[in-house]
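Peer 1: Okay, predicted coordinates and the sequence, questions at the end:
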Amino acid sequence: MKAFALALGILAALLGGRSTLAGGAFEAEPVIGGVSMACRDFRGRIVQTLHAPLRGDVGRATFISAVPVIALDPARLATLPEKMQIFFYQHECAHHVLAHIINPTIESEREADCWSIDRGRTAGLFTRADVEAFAPFLAHSRGSAFGHLPGPERHAYLLACFDAPDRSQAAYNR
């Protein structure tokens, strides 16, 4: 138990904020964008959610003492519409589901984007109009060295994923 507490303290330091873990910050079924969410990784393990400051990122997929975790920045989430909050949660879940967390590739971010959009559409959480409404929130994103497309390109890609459910189908079936 001490090793787990130490790992949590290290994570809090890495994430750039104080730990609020004593109050039960880990959740197996967090409410994101007004919807109860859940995620299981590629092994079928429950992915825990941790709310912590992330220094600019909305979310990150990680492990803490072999426990799969989605870390979300509540301040960043609060600036986004509910549907985008769900998109970002599902995007981080995809990294666990598709095993990107242990075997990342240059395509990992695009696969996670499509997986998130596909899941949202299939579950009835996203309409095309919802995804269209992401545009102003992505517009100024410069992308990332990790494979996130620049904002306008990413938005076009998300719409293409919505319109073509079989896009990256091999990744969805992992």
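Peer 2: Happy to help now that I have it.
Peer 1: okay, CA-based contacts and neighbour counts for the rest of this
Peer 2: Noted.
Peer 1: what packs against the helix or strand harbouring residue 9?
Peer 2: If you go by DSSP states H and E, residue 9 is part of helix 2-15. On a contact count with 3 or more C-alpha pairs under 8 Å, 6 or more residues apart in numbering; DSSP states H and E, helix 2-15 meets strand 59-64.
Peer 1: who's in contact with the strand it packs on?
Peer 2: Outside strand 59-64, the residues within contact range by C-alpha atoms under 8 Å, 6 or more residues apart in numbering are 4, 7-8, 11, 68-73, 88-89, 92-93, 95-96, 101.
Peer 1: take the one below as the second:
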Amino acid sequence: MLIRRGSRRLACGLIALLMVPAPAFAQDPKSPTPEEYVAHTGGEATIVAAGEFKLDGIALYCGTRPTVIDNNLDDYGAAYPGFLIMNMRLLSRVTTPVKLWIYSHECGHQFRGPDEETADCFAVQRGRRQGWLSPGGVEEICSFIAPAKGDAMHFSGSHRCEYMRQCFGEFGIR
């Protein structure tokens, strides 16, 4: 049976997604609390209460979820059910729109689930609605993610960028 290339990519992506553990998104009773996460880091991470986290002087919130600061995290940000994790050491290397997009992307996982494109769209639409993201800021984000190759969870940076440009221009919420 012949499967079109796009369908094959989608099927492979879904299979890969099902094979990769996703502790950041599963509503698993074994997921850590923010306090357990901090304890696991040996106390090097800290918890910032919901609504008190700031990036470049801008107060950010993700509903009632706290933010954990972990400068040893192997990425700019991450999400577990009920809290976000930000690596301030890595975030200090990028522009304000990119920082705010990363935070909002991780917040998008809290509200919309594990899908990366959905979290990307959530982030750019949130930025547009809140006034911190302009078309120029979208291009800064695109420059940041353009080198990214696709993996089991993410499309390539160029694909994600095209999708975010489209989402940014739509006024309906995805």
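Peer 2: Yep, it's here. Not measured: the values here are computed from a predicted model.
Peer 1: And the TM-score between them?
Peer 2: Superposed pair, TM-score by TM-score structural alignment, normalised by the length of structure 1: 0.72. Supporting alignment: 140 aligned residues with a C-alpha RMSD of 2.0 Å.
Peer 1: Quick check: strands, which of the contacts of strand 59-64 of structure 1 are part of them?
Peer 2: Among the contacts of strand 59-64 of structure 1, the ones falling in strands (DSSP state E) are 68, 69, 70, 71, 72.
Peer 1: residues of the helix holding residue 9 of structure 1 that come out buried?
Peer 2: Residues of helix 2-15 of structure 1 classed as buried under the neighbour-count rule (16 or more other C-alpha atoms under 10 Å) are 8, 9, 11, 12, 15.
Peer 1: same question, stretch 26-43 of structure 1
Peer 2: Result for stretch 26-43 of structure 1 [16+ other C-alpha under 10 Å]: buried residues 26, 27, 28, 30, 32, 33, 37, 38, 39, 40, 41, 42.
Peer 1: helix, strand or coil for the residue lying closest to the second one once chain neighbours are set aside?
Peer 2: Spatially, and ignoring its direct neighbours in sequence, residue 27 of structure 1 is nearest to residue 49 (5.0 Å; C-alpha to C-alpha, 6 or more residues apart in numbering). Following DSSP: H, G, I helix; E, B strand; the rest coil, we place residue 49 of structure 1 in the strand state.
Peer 1: Give the full set of residues in contact with the aligned partner of residue 49 of structure 1 in structure 2.
Peer 2: In structure 2, residue 49 of structure 1 lines up with residue 67, judged by TM-score structural alignment. When contacts are counted by C-alpha under 8 Å, 6+ apart, residue 67 of structure 2 touches 47, 48, 49, 50, 53, 83, 84, 85, 86.
Peer 1: Okay, residue 67 of structure 2 and residue 147 of structure 2: tell me how far apart.
Peer 2: For residue 67 of structure 2, the distance to residue 147 of structure 2 equals 27 Å [C-alpha to C-alpha, to the nearest Å].
Peer 1: Kindly provide the distance from the aligned residue in structure 1 for residue 76 of structure 2 to residue 124 of structure 1.
Peer 2: Aligning on TM-score structural alignment places residue 76 of structure 2 opposite residue 58 in structure 1. Distance check for residue 58 of structure 1 against residue 124 of structure 1: by C-alpha to C-alpha, it reads 23 Å.
Peer 1: Settle it for me: which of these two has more neighbours?
Peer 2: Neighbour totals were compared for residue 58 of structure 1 and residue 124, and residue 58 leads with 22 against 9 (other C-alpha atoms under 10 Å).
Peer 1: how about the strands in structure 2?
Peer 2: With strands called from DSSP E, structure 2 shows them at 46-48, 53-55, 58-60, 67-69, 77-80, 83-86.
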